[in-house]
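Engineer: Sequence and predicted structure below; questions after.
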Amino acid sequence: MTQRTTPPCVLRRPGSKGRRPRAAQESTSTRTFTRRFREEIGISPGQWLTRQRVERACTLLERSSLPVDEVATAAGFGSTASMRLHLHTELGVSPSAYRATFRGRDH
């Protein structure tokens, strides 16, 4: 199954929590919304949302000098530890190592 990068209906901003409000807007149950989302996109809404947050964190780490804890908040993670875990899971590096990679290219 091919995975799309952007779903036809965006759940909510990456910084928001939960999928129930979007399911309610679509006049469907959370279970049906999740099933349809997975069929259309190829991953669960939670996985998609985490990937969006990781992408936002990466952009901020590359382009800003915000402290890591502020990057975590701006990207929608509940904590710095959560962002570290997800960056390591998705990319295999810590936020500091990711930032250093891009800072090394600029200098």
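Structural biologist: Good, I have the coordinates.

Engineer: Could you use CA atoms for every contact and neighbour count after this?
Structural biologist: OK.

Engineer: these two touch, right, residue 61 and residue 69?
Structural biologist: No - using CA atoms under 8 Å, residue 61 makes no contact with residue 69, being 10.9 Å away.

Engineer: neighbour-wise, which of those two wins?
Structural biologist: Set residue 61 next to residue 69 and count neighbours by other CA atoms under 10 Å: residue 61 wins out with 23 against 16.

Engineer: Helix or strand next in line after the helix or strand hosting the more buried one, which one?
Structural biologist: Here residue 61 sits within helix 45-63, counting by DSSP states H and E. On the C-terminal side of helix 45-63, the nearest following helix or strand under DSSP H and E is helix 68-75.

Engineer: tilt between that next one and helix 45-63?
Structural biologist: 130 degrees (axes from the mean of the first three to the mean of the last three CA atoms, to 10 degrees).

Engineer: that older thread, quick one: common contacting residues for residue 61 and residue 69?
Structural biologist: Counting by CA atoms under 8 Å, 6 or more residues apart in numbering, residue 61 and residue 69 have no contacts in common.

Engineer: And here is the other one:
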Amino acid sequence: MVFVKITKIQSINDPETGEEGKQIEFVEIRKTPTKVLTPTNESRIIQEMMNQLKMMGFPMILKPEVKVPKMILFLTDEECEKLQIDLEVNKTYDLKIWKGGMQLNELHSYE
């Protein structure tokens, strides 16, 4: 099981048939491992500064995840309809790959 997120959806035309479709770019989302470090004086000072900035209202977005390019799909509008999945940018999906097949399911909550 792999968690993927759509980063870009672009309308395209098939160069051979002229059929309208979509180019959908996915990235894999991996949780970054937490590192256990022995705190030093410098790290304590930096942590105190970060806490003060947070209390002052500065947004600190530190997501514990890494985004790795995974795949690009080229689908016709008809193929998109057959999927029966709402494909939207920033939505997260569960991608299962096995011998001879792939399955994509929308995740309603990703933690």
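Structural biologist: Sure thing, it's come through. Please read these numbers as outputs of a predicted model, since none were measured by experiment.

Engineer: Quick TM-score on the pair, please.
Structural biologist: Once the chains are laid over each other, their TM-score by TM-score structural alignment, normalised by the length of the first structure reads 0.24; 48 aligned residues with a CA RMSD of 4.4 Å.

Engineer: before we move on, the earlier item: buried set for the helix holding residue 61 of the first structure?
Structural biologist: 45, 48-58, 60-62 (16 or more other CA atoms under 10 Å).

Engineer: Also stretch 43-54 of the second structure?
Structural biologist: So, applying 16+ other CA under 10 Å, stretch 43-54 of the second structure has no buried residues.

Engineer: swap in stretch 84-99 of the first structure?
Structural biologist: Across stretch 84-99 of the first structure, burial judged by 16+ other CA under 10 Å covers 84, 86-87, 94-95, 98-99.

Engineer: What of stretch 99-107 of the first structure?
Structural biologist: By neighbour count with 16+ other CA under 10 Å, stretch 99-107 of the first structure contains the buried residues residue 99.

Engineer: Pull the residues that contact it.
Structural biologist: 61-62.

Engineer: Settle this for me: residue 34 of the first structure is touching residue 48, isn't it.
Structural biologist: No - if you go by CA under 8 Å, residue 34 of the first structure and residue 48 don't touch, sitting 11.1 Å apart.

Engineer: what about the helices in the second structure?
Structural biologist: Assigned by DSSP state H, the helices in the second structure fall at 41-55, 77-83.

Engineer: Any chance of a markdown table for those helices, columns distance to residue 10 of the second structure?
Structural biologist: Shown next, in a markdown table, are the helices of the second structure (distance: least, CA to CA, whole Å):
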| stretch | distance to residue 10 of the second structure |
| --- | --- |
| helix 41-55 | 37 |
| helix 77-83 | 12 |
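
Engineer: closest one to residue 5 of the second structure among those helices?
Structural biologist: Residue 5 of the second structure sits nearest to helix 77-83 of all those, at 16.4 Å, using CA to CA.
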